[in-house]
Structures are given as C-alpha cells and as structure tokens.
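Peer 1: Sharing a model prediction with you, sequence too.
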Amino acid sequence: MTRDRILAAAAEMVHSFPTWDWGALTIRAVARRAQVNESTVYRYFSNERRLRDAVMQRLVQEAGVDLEGLRLENFGDVIGRMFDYLSSFPIASTPVDDPTFTGLDERRRAALVAAVAAAAPDWSDQESELAAAMLDVFWNVSSYERMTVTWKIDPARAASAVAWVIRALHTSIRAGDRPGAPGGPVDQG
C-alpha cells in the first residue's frame, strides 16, 4: 500500500537523522525516498505536520508504547522499551568545546558519584554511577526547561517537585534499593 510505503520511507529517514531535528523530513524528501511523486504524498498527508504526526505515531507504535494504557506500575517497563528503541537511532552528542562547561560537568559527575558512594558504601562503582546519573537528570538545563516550558510549571514548584524526587531517590539509596536490582524496572532479564 502506498501510504505504508511513504510512512516506511519517512521512518527510515528519521532513523538516519543524527538528532531529533526533523527539518529534513519534508514532503519532497519523503517522496524522493519513497520513490513517489510529491502529489502522491499530499494525497495521503495534506501537509508536513500531518506527515510528521503520522510518522511519530508509527515510531511510538514501533517502540511498543501505549500512552492510553500507561499506568504508573508499568512505567518502568515503558521506559525500558523506549530506551531500547531509542538505542536503534544514531546519537550525535553535541560536544561542548568550552573547557569551563566541560570541567564543571566532570566535577559535577564526580561529586554526584562520591555523594552516592558515601551514602551507599557497599555498592559497586557501576551502581553508584547509575544512581548518580539518575540524580544528574534533574541537575541540568534541559530538565528545568522541560518542566518550566513544556509543562508550564513555575520555577519554585519545579524545584519543589525535583526535591521530592531526589528525596525519594535518597530514601531508596539509603534503603539499599540498588539501581537495576532483579525485579526492578531496569531488569530486562
């Protein structure tokens, strides 16, 4: 079916993008990739927004994510599937050329690992690193922007929510609830 061929070609394109910037996912480029005329793509998708929405829906289905059926108790499994799926995409990390930022990032990572290791001295280096990485998720501009821009949460409430999550992580660390423990959401076994 032509619509499926167009979506397959568009999904292949997205899988080759080094970032999630879909600027190159145009009707013209997809038509070329699917070896159809642009008018054929327009027959199924009246504009690029509709094409991109259909491609995103296909990617979500490929990842095995069911947003309508999402429950807190299965969220860890959903994230596991999502991370597994995302690993099939190329990752183009944008290296920071500024030694000030690189140095701060290295010091922050070392400080977080040391803090976790002090709280859980019997943990392996890998376990301490995983827990520190989870804490680091909240200590960056992207998390702040996601909460304050995407979710439209004021900065004070965002800070309060992050403090709540960090307390929960701290409680888990103190209780010896190791990241990736059997039966946990990271366990794919």
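Peer 2: Thanks, I have the structure now. Numbers count the residues shown, from 1 in each chain.
Peer 1: C-alpha from now on. contacts and neighbour counts both.
Peer 2: Noted.
Peer 1: What degree of burial does Leu51 show, as a neighbour count?
Peer 2: Other residues within reach of Leu51, judged by other C-alpha atoms under 10 Å, total 22.
Peer 1: That one: which element?
Peer 2: Assigned by DSSP states H and E, Leu51 falls within helix 48-63.
Peer 1: List the contacts of Ala63.
Peer 2: Neighbouring residues of Ala63 by C-alpha atoms under 8 Å, 6 or more residues apart in numbering: 81-82, 85.
Peer 1: this is the other structure I want to compare:
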Amino acid sequence: MAALVEEGGGQEPTNRAVAERAQVTEVTVYRHFPSRELLLKGLWEHLNRKDGVRVGMPESPADLLAKIGPLMASFDASPAQIIGRITTQQGRAARSSLDPERREAFQAVVAQAAPGLAEGEQTKAAAVLQLLYSAYGWISLREQWSLTGKPAADALGWAVEVLLADLKSRGAASIAPDPFAQFTQSTFQPES
C-alpha cells in the first residue's frame, strides 16, 4: 500500500490493488487487516517507522514535553514525506486511522495535568496540546516562521509548558474548596 500511495494517482488504493501489488490474495490482505481503518493504521505505522518517526503518543505531561524535540527532529529529517502525509487525501486518511488513540492519549495527559478540569475544557486543552505536538504545528512554524530543528521544538515545548502550567492551576482551582463558602454560610444568616 505504501508503494501504491507513493505512486499517487489521487485515489486510495483498494484492497484488491494492495493484494495484487503484494502478490497475495485479497483474503490474505483481509486476514492481516480486517478493516480499511486497520489497513490505513498499518500504513501510517509503516511510514512512521520508515521515516524515523518513532516517538509515539505521550503518556504523561512530562512525556509530552520530552517527546516534542525528537518528534520535530523526525519531521525535519523527511519533510517531503511529512508534508505529503498531511496534505494528500491518502496521507490524511492514514493519519486519521489513529484519531481514537490520539484523542485518548491527549485526554489522558490533560486528565493527569488537571484532574478537576471540566470535561469540555479537558477536550479543548487536549485538542490544542495535540495540535502543538503534530505535523500541523511543525509545518506552520516551518512555512510561516522559517523555524525548524531546535528553535521549532523549543517554541512548541514552551507553548506546551505554558499550557500545562495553566491547566494545572485551573484544575487545582476547580477541585479546591471555596475558602469563603463556610464563612458566607455561617456569618450571613438571614434574621427571622
């Protein structure tokens, strides 16, 4: 499938075309990849390995910060392939095959950083953190600001640190008891 995608043509390769290219039966393709989503996920993982993107999803706020530099370095090592993955129909389809895992990973990072944060706020924070940790953030810094390598990783790392610190303070504030609640209830009792 990787070869068929690289050859282009604008259309996503069918399972039949993949089977013919691999010189196996279509049933064999389905045995290893029972759904289109799994085939695309397999393609994404193969392309990442091939291009040196071995960073993976973050497992904690600290892990997120530690992985930004290596992730950006892997994007800088093969920019044409990375750009192709986010600008072509095939690349976006393969990338989207990991969306459930991606959402789960970033939701978990936010839950660790700010356990008391409201669910809607957690989703917004996870989405922004994931954007900063993606090829979309990388390409924006590269194309609009001419930042690559360490300066790009530093900028994204700084943004992630600031957001995580803010989330931590918001999360703590939302689960901390209101220091004035008891005072207001006991002091200002209406007279009968």
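Peer 2: It's in. Quick caveat, the model's predicted, so the values are computed rather than measured.
Peer 1: Quantify their similarity with the TM-score.
Peer 2: For this chain pair, the superposition-based TM-score is 0.40 by TM-score structural alignment, normalised by the length of structure 1; 85 aligned residues with a C-alpha RMSD of 2.6 Å.
Peer 1: Check which element follows the helix holding Leu51 of structure 1 along the chain.
Peer 2: Counting by DSSP H and E, what follows helix 48-63 of structure 1 is helix 75-86.
Peer 1: Would you point out which residue is most central in structure 2?
Peer 2: Centroid-nearest residue in structure 2: Gln130, 4.1 Å away (criterion: C-alpha atoms, centre = their mean).
Peer 1: Which neighbouring elements make contact with whichever helix or strand it is part of?
Peer 2: In this assignment (DSSP H and E), Gln130 of structure 2 forms part of helix 119-132. Applying 3 or more C-alpha pairs under 8 Å, 6 or more residues apart in numbering; DSSP states H and E, one finds that helix 119-132 of structure 2 contacts helix 99-113, helix 149-175.
Peer 1: ok, the spatially closest residue to Met72 of structure 2 that is not a sequence neighbour - contacts?
Peer 2: Counting by C-alpha to C-alpha, 6 or more residues apart in numbering, Met72 of structure 2 lies nearest to Ala153, which is 6.0 Å off, once chain neighbours are set aside. If you count contacts by C-alpha under 8 Å, 6+ apart, Ala153 of structure 2 has them with 68-69, 72.
Peer 1: Quick one: which of those residues is the most crowded by neighbours?
Peer 2: Going by other C-alpha under 10 Å, Met72 tops those with 26 neighbours.
Peer 1: Which element, helix or strand, includes that residue?
Peer 2: helix 61-77.
Peer 1: I'd like the distance from that helix to the chain centre, please.
Peer 2: 12 Å (C-alpha atoms, centre = their mean, to the nearest Å).
Peer 1: now the angle from that helix to helix 99-113?
Peer 2: Helix 61-77 of structure 2 and helix 99-113 are oriented at 140 degrees to each other (axes from the mean of the first three to the mean of the last three C-alpha atoms, to 10 degrees).
Peer 1: the inter-axis angle of helix 61-77 of structure 2 versus helix 119-132?
Peer 2: Using the same axes, to 10 degrees: helix 61-77 of structure 2 against helix 119-132 is 30 degrees.
Peer 1: Return the set of buried residues in helix 61-77 of structure 2.
Peer 2: 61, 64-65, 67-76 (16 or more other C-alpha atoms under 10 Å).
Peer 1: ok, Ala133 of structure 1 to Gly103 of structure 1 distance?
Peer 2: 17 Å (C-alpha to C-alpha, to the nearest Å).
Peer 1: Tell me which of these two has more neighbours.
Peer 2: Taking neighbours as other C-alpha under 10 Å, Ala133 of structure 1 and Gly103 compare with Ala133 leading, 15 against 11.
Peer 1: got a list of what that one touches?
Peer 2: 109, 112.
Peer 1: again with the one 4 residues further on
Peer 2: Listed by C-alpha under 8 Å, 6+ apart, the contact partners of Val137 of structure 1 are Ser143.
Peer 1: Just give me the neighbour total for Leu47 of structure 2.
Peer 2: 18.
Peer 1: element containing it, please.
Peer 2: helix 36-50.
Peer 1: who does that helix touch, helix- and strand-wise?
Peer 2: Secondary elements touching helix 36-50 of structure 2 (3+ C-alpha pairs under 8 Å, 6+ apart): helix 2-7, helix 89-96.
Peer 1: Excluding chain neighbours, what is closest to Ala54 of structure 1?
Peer 2: Leu7 (7.4 Å).
Peer 1: quick one: the one you found from Leu169 of structure 1, how far?
Peer 2: Leu7 of structure 1 is 41 Å from Leu169 of structure 1, by C-alpha to C-alpha.
Peer 1: okay, these two: which has more neighbours?
Peer 2: Higher neighbour count among Leu7 of structure 1 and Leu169: Leu7, with 21 against 17, using other C-alpha under 10 Å.
Peer 1: Wait, Gly137 of structure 2 touches Leu131, no?
Peer 2: Yes. Using C-alpha atoms under 8 Å, Gly137 of structure 2 is in contact with Leu131, at 5.9 Å.
Peer 1: re the thing from before, most neighbours per residue, which of the helices and strands packed on helix 36-50 of structure 2?
Peer 2: helix 89-96 (a mean of 19; mean count of other C-alpha atoms under 10 Å).
Peer 1: Might you calculate how far that one sits from the centre of the chain?
Peer 2: Mean-position distance between helix 89-96 of structure 2 and its chain equals 14 Å (C-alpha atoms, centre = their mean).
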